[in-house]
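*Asks:* Next come a sequence and a model predicted from it.
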Amino acid sequence: MAAVYDLKQRGQLTIFDSFDDLATDLAEYIAQLSEISVKERGCFTVALSGGSLISFLGKLYEAPYDKTVDWTKWYVLWADERAVSKSHPDSNYKLTKDNFLSKVPILNNHVYSINDNLTVEDAAMQYEFVIRQLVKARILNVSSINDCPKFDLILLSVGSNGSIASLFPHHPALEQSDDWITYITDASEPPPERITFTLPVINSASNVVVLATGEDKATAMHFAVDDSGEEFDASAVPACLVRPVDGKLVWFMDMLAASKLQLSG
């Protein structure tokens, strides 16, 4: 079972009774976006984050999606990555490869991970170059509002501190608007070196899904979703700053993450 709320400017919120229900609805949502995008553009561009998010993609490689999704049209990137080797337990690529990519027939040359042989600064610059090449090839559209790449879908999970991608509370990277990709060397959680999409890129996507599960996310979700007033410093909870400029925002939460929300209707 699930309860759905229209949050107006803050998007649409669905609260699920169980992880299985959440995974089932998430798979259907992604599959529908994939079908629409492939029909309209001939491809489906998706950027993933790490953490618990990947564990909720399991329904996508089960029936009927294992047969109905046109996996050959998918292009997969990462909204953030840790500056570690691809075989390191902290690697978002490894997590995704082991638990999702290895189970679906996405073409290897449609999967774009960071170069783990470079410094974090150079890796960020090279990853932005990769994205610019995808724009040049018209795999990625560009937002008419801010000239950022317009992903068909960006999937994000929220940290207990309200972080999204590798954008942490009060971090200067939240203010970055000149680059599509930035890097940090002082993440508040290990490992310290990471690359991340900047907020303008996240907010340029056609669709953004933000996933939050667990009681440790409840306070952050209250500030991100409820009206916290004009005095609230949104940089304290970066999830507050996810506001697609010309796209759709959808929140997927379990009951615990949503336990402090002030909802009606």
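*Replies:* Noted; the coordinates are in hand. Because the structure is a prediction, the values reported are computed rather than measured.
*Asks:* hey, let's count contacts and neighbours off CA atoms from now on
*Replies:* Noted.
*Asks:* residues in contact with residue 4?
*Replies:* 12, 13, 14, 15 (C-alpha atoms under 8 Å, 6 or more residues apart in numbering).
*Asks:* Which of those residues fall in strands?
*Replies:* Counting by DSSP state E, the part of the contacts of residue 4 found in strands is 12, 13, 14, 15.
*Asks:* Who's the closest spatial neighbour of residue 170, skipping the chain neighbours?
*Replies:* Spatially, and ignoring its direct neighbours in sequence, residue 170 is nearest to residue 235 (5.1 Å; C-alpha to C-alpha, 6 or more residues apart in numbering).
*Asks:* shouldn't the one you found be in contact with residue 174?
*Replies:* Yes. Between residue 235 and residue 174 there is a contact under C-alpha atoms under 8 Å: 7.3 Å.
*Asks:* Could you measure from residue 152 over to residue 252?
*Replies:* For residue 152, the distance to residue 252 (C-alpha to C-alpha, to the nearest Å) stands at 18 Å.
*Asks:* One more: residue 41?
*Replies:* The spacing between residue 41 and residue 252, counted by C-alpha to C-alpha, is 26 Å.
*Asks:* Between the two, which is the more surrounded one?
*Replies:* residue 252 (23 against 14; other C-alpha atoms under 10 Å).
*Asks:* also this one, for the comparison:
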Amino acid sequence: MTNDRRVIVHPDKPALASSVAARFLTKVVDLLDERPVVHIVLTGGSIANAVLEQVAQSSARDTIDWQRIHLWWGDERWVPLGDAERNEGQAHAALIDAIDIPEANVHAMPASDGGLTLDEAAEAYARELALHAPEGADTPVFDITFLGVGPDGHIASLFPHRSGIQVTDATVIPVRNSPKPPPERLSLTRPVLNASDRIWLVLAGADKASALGLALAGASRDEVPVAGIKGRRRTVFFVDREAAAEVPERLISPDY
């Protein structure tokens, strides 16, 4: 696993969303030149949805063969289908409804009104991942995994001082008593996230500065879960100036 972590700072949230969207479109076109199918993991949150909206609005959007893209989620709130809190629904509104992607390529996590218990839902999503995995693997090779970071340093639904960040024997876990509502969720585990080729963490705002600073300073993953996240090829923190307030200058990429 590479130790290459880069921090790319943007002046504000709109510039951040626009830049990440443009970089995403360019990278996906390159990846589709190299392989038949590309797997992307999406996340929730306002800045992540702003990136998807920028992708949808880009004139380059239709240069991508969306028939060859598979979309997954890093976590999901255990609420009914159609609930405004669902990450999947927000992604549909921001991007998915605007692109020509087969329904079978959009791998939403189960909803609370789908007839499964929370534990059964975790098992069902694990089976879905395995169906699209290479021989001998439990999950697809994720080409790009988007993650947000909470003010407490959580990623997906893996929270500080909770057992989820320590799980290594499952691909998907049920989350109960989440410190952030809603209390029940589904989440990919840390080994699955870290098996991604590229992890793109997108975060904005002064309330994220402390978590980012601690993660890059080598904090414990149990204390600051994002500290335990590294992609196999690359890990990039795309941030705005406010979120970068506590990042050492030596870690900031000269890209911007």
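*Replies:* Arrived safely, thanks for sending. Bear in mind the structure is a predicted one, so any value in this text is a computation, not a measurement.
*Asks:* Send over the TM-score of the superposed chains.
*Replies:* After superposition, the two chains reach a TM-score (TM-score structural alignment, normalised by the length of structure 2) of 0.90; 246 aligned residues with a C-alpha RMSD of 1.8 Å.
*Asks:* and which of the contacts of residue 4 of structure 1 is nearest to residue 210 of structure 1?
*Replies:* Closest approach to residue 210 of structure 1 among the contacts of residue 4 of structure 1 (C-alpha to C-alpha): residue 13, at 9.5 Å.
*Asks:* which residue in structure 2 lines up with that closest one?
*Replies:* Under the alignment (TM-score structural alignment), residue 13 of structure 1 maps onto residue 7 of structure 2.
*Asks:* Could you report the neighbour count for its match?
*Replies:* When neighbours are counted by other C-alpha under 10 Å, residue 7 of structure 2 registers 25.
*Asks:* so it makes contact with residue 241?
*Replies:* No. In this structure, residue 7 of structure 2 is not within contact of residue 241 by C-alpha under 8 Å, at 10.9 Å.
*Asks:* So which bit of structure 1 is stretch 181-189 of structure 2 matched to?
*Replies:* Counting by TM-score structural alignment, stretch 181-189 of structure 2 corresponds to 190-198 in structure 1.
*Asks:* In three-state terms, how would residue 220 of structure 1 be classified?
*Replies:* Here residue 220 of structure 1 takes the helix state, with states given by DSSP: H, G, I helix; E, B strand; the rest coil.
*Asks:* Distance-wise, check residue 41 of structure 2 relative to residue 69 of structure 2.
*Replies:* 11 Å.
*Asks:* wait, residue 215 of structure 2
*Replies:* Counting by C-alpha to C-alpha, the separation of residue 215 of structure 2 from residue 69 of structure 2 is 31 Å.
*Asks:* can you give me the strands in the stretch 151-265 of structure 1?
*Replies:* With strands called from DSSP state E, counting those that start in this stretch, the stretch 151-265 of structure 1 shows them at 153-157, 181-184, 194-197, 207-212, 248-254.
*Asks:* Among these, which comes closest to residue 87 of structure 1?
*Replies:* Short answer: strand 194-197, nearest of these by C-alpha to C-alpha, at 15.7 Å.
*Asks:* Give the other helices and strands that that closest one contacts.
*Replies:* In terms of contacts (3 or more C-alpha pairs under 8 Å, 6 or more residues apart in numbering; DSSP states H and E), strand 194-197 of structure 1 is packed against strand 80-82, helix 120-136, strand 181-184.
*Asks:* okay, the following helix or strand past the first one sits on what stretch of structure 2?
*Replies:* The element immediately downstream of strand 80-82 of structure 1 (helix or strand, assigned by DSSP states H and E) is helix 92-99. Residues 87-94 of structure 2 are where helix 92-99 of structure 1 aligns, with TM-score structural alignment as the criterion.
*Asks:* Please tabulate the strands of the stretch 151-265 of structure 1 in JSON lines, including the columns distance to residue 101 of structure 1.
*Replies:* As requested, these are exported to JSON lines (distance: least, C-alpha to C-alpha, whole Å):
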{"stretch": "strand 153-157", "distance to residue 101 of structure 1": "15"}
{"stretch": "strand 181-184", "distance to residue 101 of structure 1": "23"}
{"stretch": "strand 194-197", "distance to residue 101 of structure 1": "20"}
{"stretch": "strand 207-212", "distance to residue 101 of structure 1": "19"}
{"stretch": "strand 248-254", "distance to residue 101 of structure 1": "22"}
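*Asks:* so which of these gets nearest residue 51 of structure 1?
*Replies:* Smallest distance to residue 51 of structure 1 across the strands of the stretch 151-265 of structure 1 (C-alpha to C-alpha): 6.9 Å, for strand 153-157.
*Asks:* how far apart are that closest one and its match in structure 2?
*Replies:* By mean C-alpha distance after the TM-score superposition for structure 1, the fitted strand 153-157 of structure 1 averages 0.6 Å away from its aligned residues in structure 2.
*Asks:* Relative to structure 2, which residues correspond to that strand?
*Replies:* Per TM-score structural alignment, the counterpart of strand 153-157 of structure 1 in structure 2 is residues 144-148.
*Asks:* Alright, that wraps it up for me.
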